[in-house]
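Engineer: give me a 3D structure for the following:
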Amino acid sequence: MDARAIIGWNLRRLRVAQGLSQERLALAAGIDRAYVGRVERGSENVTIATLEAMAWALAVPVGHLLAEPEPHAMPPAPLKAGRKPAR
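Structural biologist: I've put the predicted structure just below:
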């Protein structure tokens, strides 16, 4: 797995685990939502500053975005479609 795919894998895994949409993550990190999608698909070369912003928004160390997944790990599942219920 190349570095862009690893970052995308981890970004999606962490984002979904926290119940964040791509839009909410992008807003918290100060980046474009479409950019988050491209990073998750592994089609963007991410700068260190952007990695740091996404890690900050997810409240995890930057290293969590760079950790290689286990060899037989299942791909991260998507969030459920639709809006969250009002609080």
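
Engineer: please make it C-alpha for all contacts and neighbour counts, starting now.
Structural biologist: Noted.

Engineer: for the longest helix anywhere in the chain, packing partners?
Structural biologist: Looking across the chain with DSSP state H, the single longest helix is helix 3-17. For helix 3-17, the packing partners by 3 or more Cα pairs under 8 Å, 6 or more residues apart in numbering; DSSP states H and E come out as helix 33-40, helix 63-66.

Engineer: now the first one against helix 3-17, angle please.
Structural biologist: For helix 33-40 against helix 3-17, the angle by axes from the mean of the first three to the mean of the last three Cα atoms, to 10 degrees is 120 degrees.

Engineer: show residues contacting helix 33-40.
Structural biologist: The contact list for helix 33-40 (Cα atoms under 8 Å, 6 or more residues apart in numbering) reads 4-5, 7-9, 11-12, 22-23, 25-27, 44-46.

Engineer: to compare against the first, here's the next sequence to fold:
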Amino acid sequence: MRLRGIVAKNLRRLRHASGLSQEELADRAGINRNYVGMLEREEHAATVDMLEKLAEVLEADPIAFFEASDISA
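Structural biologist: The predicted structure follows:
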């Protein structure tokens, strides 16, 4: 799996674990809801700055976006 896919799956996993919708996450991060969906569908690759912002909202370590071991297919 490509790194973009790993980040996308972890973003979705972390968002669900936080109980947030894409719209709620986007609102709290100050970004467009469509962009969150595009990240989760691997249509866009997030910048390091964006991952840092999303991690802050999700109360997660930014490294969690890159962990391949917790991803289910």
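
Engineer: coming back round to it: which of the helices and strands packed on helix 3-17 of the first structure sits most buried?
Structural biologist: Ranked by mean neighbour count, these are led by helix 33-40 with a mean of 18 (mean count of other Cα atoms under 10 Å).

Engineer: for the residue positioned nearest the centre of the second structure, give me its contacts.
Structural biologist: Geometric centre of the second structure, nearest residue: Leu11, 2.6 Å, by Cα atoms, centre = their mean. Leu11 of the second structure sits next to 40, 65 when contact means Cα under 8 Å, 6+ apart.

Engineer: relative to Asp49 of the second structure, how far out is Leu25 of the second structure?
Structural biologist: For Leu25 of the second structure, the distance to Asp49 of the second structure equals 16 Å [Cα to Cα, to the nearest Å].

Engineer: looking at those two, which has the bigger crowd around it?
Structural biologist: Leu25 (20 against 9; other Cα atoms under 10 Å).

Engineer: just checking, Ile6 of the first structure touches His64?
Structural biologist: No - at 10.2 Å, Ile6 of the first structure does not count as touching His64 under the criterion of Cα atoms under 8 Å.

Engineer: give me the common contacts of these two.
Structural biologist: By Cα under 8 Å, 6+ apart, no residue touches both Ile6 of the first structure and His64.

Engineer: any idea how far the closest residue to Val7 of the second structure other than its chain neighbours lies from Ser18 of the second structure?
Structural biologist: Excluding its sequence neighbours, the residue lying closest to Val7 of the second structure (Cα to Cα, 6 or more residues apart in numbering) is Phe65, at 4.9 Å. Separation of Phe65 of the second structure from Ser18 of the second structure (Cα to Cα) stands at 14 Å.
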